[in-house]
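Novice: predicted coordinates and the sequence they were generated for:
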Amino acid sequence: MNLTSYTHIYFLGIGGIGMSALARYFVAQNIEVAGYDKTKTELTTTLSDLGIAINFEDEVSTIPSHFLNADDTLVVYTPAIPKGHRQFNYFKEANFKIVKRAELLGHITKNTFCLAVAGTHGKTTTSAILGHLLYSCDVPVTAFLGGISQNYNSNFISNGTEVSVVEADEFDRSFLTLSPNFACITSMDADHLDIYGEASALKDSFVAFSKCIEVGGKLFIKNGLPLEGITYGIEDNADYSVQNIRINEGSYVFDVKTPTTLIKDFKFNLPGRHNLSNALIALAMAVEFGCPHQQLAKALASFSGVKRRFSYHIKNENLVYIDDYAHHPEEIKAVYQAVSEMYPGKMVTVIFQPHLFSRTRDFIDDFAAALSHFDKVLLLEIYPAREMPIPGVDSAWLLSKINNPDKQLVSKTELLRILNQNTSQVVLSLGAGDIGEEVYQIKQTLNHAS
């Protein structure tokens, strides 16, 4: 694929977090961009502000006329686009060049020094930290993120195009289109079993990804994973290890043991051992890339986090409200660990919206066990995303398995009424569906109740 032959790029699903980062990239390259999405969101509004024409009606007539030339228009789509999509089928029947988002990302990064972040958890935070570290060390980097970096208020960081940072997405094996120079694997927990069928097939895909690394490249792996590479871990014997962990005014302070030295007194503001692990692997990749230790320490201390990744919306002596994207049992457990460490002895209410019928079915007991740790559980109905309902799989079933007497199934409308009577000192909203759109109202309700 010769990208230089295209003067126009049309995105089907342009409002997706990964798609919108690519749209921003091409705008920066002075390529004309337009696209379709199902609904208006904060992301589509920011893209429109860049001058991108976006339509929200699946009709061929809504496609701008100057994007109807197959010779100069490339069409990019997300797997979430349904088979019966009118615009997609028009482009297909008219013989436009059509590529998946992952294929295009692989092509863009092919001629860069690519650092790829893979794993079933931690990709977005790790890649955001890594992009920030390289940018702060004056590396000519472009980072495509799966979330909104608080430092840049964007999912796209650009300081040049010689180096790239990408999330290597295991969903539908998209990461096999990449050819990274450095790659890390943060975790290989079972997930996406609607795609893979068996956990072993998911693990096989990570093994296949590890073989996509360019000759002479480096693989970084969480200590304990069944792969060979540079290892990293927390207070263990890994090649890169966090040591001497302290908490100072709500921030971690720690040392990093590398294969050759000990670097002292890093500061990191995100809570939770899972985030500490994310920071470590980003540091390890940046160190191996050649970034100076002193600049890295300053950059890490200035990292502000990623929207919907342990995002504080209320933080005072009487009440804390945190919103997080956690949608897998291991992620819920990580959030609980972080809250317990930062707010010991405080009463914690969790609001959880399950994501996907298949994921709820496949990990029902693990979800129940993870949620049972909290003092109070408010459970919303399952967010279906791309799926049709599965008979017998619903939030009532999950609720019945949660071992906690203070639990209830609630609608979004009931949720606000219940929160009006809130007595918990810490409130969490978790999930990968549309619960993030409720954050403002939850915040307003909690502030009023307190």
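Specialist: Okay, I see it. For clarity, every value in this text was computed on a predicted model and none was experimentally measured.
Novice: contacts and neighbour counts: CA atoms only from here.
Specialist: Will do.
Novice: tell me which other helices or strands the biggest helix by length in the chain touches.
Specialist: Across the chain, the helix with the greatest residue count (assigned by DSSP state H) is helix 273-289. With contacts taken as 3 or more CA pairs under 8 Å, 6 or more residues apart in numbering; DSSP states H and E, helix 273-289 sits against helix 123-136, strand 230-234, strand 240-248, helix 293-301, helix 329-342.
Novice: give me whichever of these is most buried.
Specialist: A comparison of the helices and strands packed on helix 273-289 by mean neighbour count, using mean count of other CA atoms under 10 Å, puts helix 123-136 on top with a mean of 27.
Novice: helix or strand right after that one?
Specialist: Helices and strands here follow DSSP states H and E; after helix 123-136, the next one along the chain is strand 141-149.
Novice: which residue is nearest the middle of the protein?
Specialist: The centroid of the chain falls nearest to Thr124 when counting by CA atoms, centre = their mean (3.6 Å).
Novice: and Gly229, what does it touch?
Specialist: Counting by CA atoms under 8 Å, 6 or more residues apart in numbering, Gly229 touches 218-221.
Novice: would you indicate which residues of the longest helix of the chain are buried?
Specialist: Neighbour counts over helix 273-289 (16 or more other CA atoms under 10 Å) mark 273-287 as buried.
Novice: quick one on the thing from earlier: which of the contacts of Gly229 fall in strands?
Specialist: Residues from those lying in strands, with DSSP state E as the criterion: 218-221.
Novice: dump those residues into JSON lines; add distance to Pro391 and neighbour count as well.
Specialist: Formatted as JSON lines, the entries for the ones in strands among the contacts of Gly229 read as follows, by distance: CA to CA, whole Å; neighbours: other CA atoms under 10 Å:
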{"residue": "Lys218", "distance to Pro391": "45", "neighbour count": "19"}
{"residue": "Leu219", "distance to Pro391": "42", "neighbour count": "21"}
{"residue": "Phe220", "distance to Pro391": "41", "neighbour count": "25"}
{"residue": "Ile221", "distance to Pro391": "39", "neighbour count": "26"}
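Novice: let me know the closest of these to Thr186.
Specialist: The shortest gap between Thr186 and any of the ones in strands among the contacts of Gly229 belongs to Ile221, at 6.2 Å (CA to CA).
Novice: tell me how far the closest one lies from Glu32.
Specialist: Using CA to CA, to the nearest Å, we find Ile221 at a distance of 39 Å from Glu32.
Novice: what's the farthest-apart pair in the ones in strands among the contacts of Gly229?
Specialist: Taking CA to CA, the two most distant members of these are Lys218 and Ile221; they sit 10.0 Å apart.
Novice: use this one as the comparison:
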Amino acid sequence: MAQLDKYKKVFFVGIGGIGMSALARFFHTSGYLVAGYDRVAGPVTEALSREGILVFFDASEQVIPADFVSAEDTLVVYTPAVPETQSQLVWFRKEGFDVFKRSRVLGMVTESLNAVCVAGTHGKTTVSTITAFLFHNSSLKINAFLGGISKNFGTNFIGSKDADFVVLEADEFDRSFWQLTPYAALITSMDADHLDIYGSIDEVKAGFDGFAQRIKSNGWLVLKAGLPVPEGLADNVEVISYSITRDASYQAINIKEEGDGFTFDVETPSGRLNNFRLTIPGLINVENALGAITLSLLCGVTEDEIRKGLPQFSGIARRFDVVFRNAGRFVYIDDYAHHPEEIRATLKSVRSAYPQCRITGVFQPHLYSRTRDFADGFAETLAGGLDDVILLPVYPAREEPIPGISSELILEKISGTKVCLSSKEDLLENIERLNPEVLVTMGAGDIDRLVPVIRKWAEETKG
């Protein structure tokens, strides 16, 4: 962290993002003065305020606190989700501040530690969070920057002043993961996504190649079995595979449902490890846990520490999150799925857990460009996994509207399944009309704001 020693204060432009807020928490707990702007209030900004970090929602440069107007000792961190024309960003640059993307600062923070980096177009948040939990419950000391709110810790940052390892989610958006230098890396998937950045699946793969090429010599690359081995790896990087369905270096076998979770064994290059127990639902989470187990074993977490720690893992907010359940009457699950392959994996796990139930899904498309690029895939996976589909309007995030692109584009392509468009205001009415046995909400936008509303409705009508 030598590059950061000259700063005493850190200002975040876009502090409410999950990655930005983890960095803000790191600097705050490390003794820096921290403040930041975000567009709207939400659960993350409210939590940051409770923790003593100043957060405000006015984008003008006039509201920048006096403590943060000295370029000599103030670092400015921003997210690419904020437009380059944002007034505070423009002012900081004009005044000669050091203004860095989140990914660059994350690279600075992690450069002096053994970085365990989890990448992939889906699954990386769960794998990195389970990995961090297993490390934390071992003899190893870690920092962790997570892409979701761990239910065990109630936060997306885990800190230790004498850490040897840092566990983090390696974000492929904007090629941010090229700023990292992993000691060990894991790739869960390489599906076409962020095509507004990459342009094609070939460029997506090239992006992951570039990430893998940054793994240190004598490090590890852990790949989900079936993914192509990236080109140009450093000398002596060992490639290791994992899978729950096919032969691999580390393979989960004897998978059995047990209550809301699973038991399984793991075949490894050195022999079989028996009797692992996972207490969260969703077959996809066995695969995620296997990836985390593989990373943990490679980095020195013991078999016994994993066997003891894994059952205590209680999940992540918005990752196959069972929000409400009344056995035999109604189940409500919330998930961050916002790509066709993520939706496919989520709904496959839901259908496996509740094979005889009528399943209704509420989906909020995220970004106009992703809706345009994957309308066929969204329609196919939603229709294939659900009995009823409710589509909310597109959440634009950083984008301006694209003519002709809306949720109706997905609706027009769905066949064989009941589907309707709904405003947020009419959502409960539409859910009540369909009377589902299992309800799943999905999306990466602001659909999370509706989760407490739906939960309250479920408690009052299904409890």
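Specialist: All right, it came through fine. Quick caveat, the model's predicted, so the values are computed rather than measured.
Novice: dump the helices and strands packed on helix 273-289 of the first structure into CSV; add distance to His373 of the first structure as well.
Specialist: CSV is the format used below for those (distance: least, CA to CA, whole Å):
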stretch, distance to His373 of the first structure
helix 123-136, 24
strand 230-234, 23
strand 240-248, 23
helix 293-301, 31
helix 329-342, 8
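Novice: list the contacts of the residue nearest to the centre of the first structure.
Specialist: Listed by CA under 8 Å, 6+ apart, the contact set of Thr124 of the first structure reads 145-147, 167, 306.
Novice: with the first structure superposed, average distance for the helix or strand Cys117 of the second structure falls within?
Specialist: Assigned by DSSP H and E, Cys117 of the second structure falls within strand 114-119. Overlaying the first structure shows strand 114-119 of the second structure at a mean distance of 0.4 Å from the equivalent residues (mean CA distance after the TM-score superposition for the first structure).
Novice: show me what counts as buried in that strand.
Specialist: In terms of neighbour count (16+ other CA under 10 Å), strand 114-119 of the second structure has its buried residues at 114-119.
Novice: which other helices and strands contact that strand?
Specialist: So strand 114-119 of the second structure, by 3+ CA pairs under 8 Å, 6+ apart, packs with helix 124-136, strand 165-169, strand 184-187.
Novice: quick check: the longest one aligns to which part of the first structure?
Specialist: So the one you mean is helix 124-136 of the second structure. Per TM-score structural alignment, the counterpart of helix 124-136 of the second structure in the first structure is residues 123-135.
Novice: same check on the second one?
Specialist: Taking TM-score structural alignment as the measure, the first structure aligns residues 163-167 with strand 165-169 of the second structure.
Novice: with the second structure superposed, average distance for the matching stretch?
Specialist: Once the two structures are superposed, the average separation between stretch 163-167 of the first structure and the matching residues of the second structure is 0.7 Å (mean CA distance after the TM-score superposition for the first structure).
Novice: what about Leu428 of the second structure, how many residues close to it?
Specialist: Neighbourhood size, Leu428 of the second structure [other CA atoms under 10 Å]: 17.
Novice: assign the alignment partner in the first structure of it to helix, strand or coil.
Specialist: Pairing criterion TM-score structural alignment: the partner of Leu428 of the second structure within the first structure is identified as Leu416. At Leu416 of the first structure the chain is in helix, as set by DSSP: H, G, I helix; E, B strand; the rest coil.
Novice: how far does stretch 312-330 of the second structure sit from its chain's centre?
Specialist: The chain centroid and the centroid of stretch 312-330 of the second structure are separated by 17 Å, computed with CA atoms, centre = their mean, to the nearest Å.
Novice: now swap in stretch 266-281 of the second structure and tell me
Specialist: Between the mean C-alpha position of stretch 266-281 of the second structure and that of its chain there is a distance of 24 Å (CA atoms, centre = their mean).
Novice: give me the stretch of the first structure that that stretch matches.
Specialist: Residues 256-271 of the first structure are where stretch 266-281 of the second structure lands, counting by TM-score structural alignment.
Novice: from the rest of the structure, what touches the matching stretch?
Specialist: When contacts are defined by CA under 8 Å, 6+ apart, stretch 256-271 of the first structure is touched by residues 239-243, 250-255, 276, 279-280, 284, 293, 297, 300-305, 310, 338-339, 342.
Novice: same question for stretch 241-261 of the second structure.
Specialist: Surrounding stretch 241-261 of the second structure, the residues in contact under the criterion CA under 8 Å, 6+ apart are 222-225, 240, 262-269, 277-282, 286-287, 290-291, 294.
Novice: end-to-end on it?
Specialist: Stretch 241-261 of the second structure has an end-to-end distance of 24 Å (CA to CA).
Novice: how about the helices of the stretch 1-150 of the second structure, start to end?
Specialist: Using DSSP state H, counting those that start in this stretch, the helices of the stretch 1-150 of the second structure run over 18-29, 43-50, 87-94, 102-110, 124-136.
Novice: winner for burial among those?
Specialist: Of all these, helix 124-136 has the most neighbours on average by mean count of other CA under 10 Å, namely a mean of 27.
Novice: how big's the offset between that helix and the first structure?
Specialist: The superposed helix 124-136 of the second structure is, by mean CA distance after the TM-score superposition for the first structure, a mean 0.5 Å from where its aligned residues fall in the first structure.
Novice: run the chain-centre distance for that helix.
Specialist: Computed by CA atoms, centre = their mean, the chain-centroid distance of helix 124-136 of the second structure equals 11 Å.
Novice: now the angle between helix 283-299 and it, please.
Specialist: Orientation note: helix 124-136 of the second structure sits at an angle of 50 degrees relative to helix 283-299 (axes from the mean of the first three to the mean of the last three CA atoms, to 10 degrees).
Novice: can you give me the angle helix 124-136 of the second structure makes with strand 114-119?
Specialist: For the pair helix 124-136 of the second structure and strand 114-119, the angle between their directions (the same axes, to 10 degrees) equals 150 degrees.
Novice: indicate which one of the helices and strands packed on strand 114-119 of the second structure is closest to Phe363 of the second structure.
Specialist: The stretch from these with the least distance to Phe363 of the second structure (CA to CA) is helix 124-136; that distance is 19.8 Å.
Novice: can you give me the strands in the stretch 301-450 of the first structure?
Specialist: For the stretch 301-450 of the first structure, strands defined by DSSP state E, counting those that start in this stretch occupy the ranges 311-315, 320-324, 348-352, 376-379, 407-409, 426-430.
Novice: look up how far Tyr312 of the first structure lies from the equivalent of Ser314 of the second structure over in the first structure.
Specialist: Ser314 of the second structure maps onto Ser304 of the first structure when the alignment is built from TM-score structural alignment. In this structure, Ser304 of the first structure lies at 11 Å from Tyr312 of the first structure, with CA to CA as the measure.
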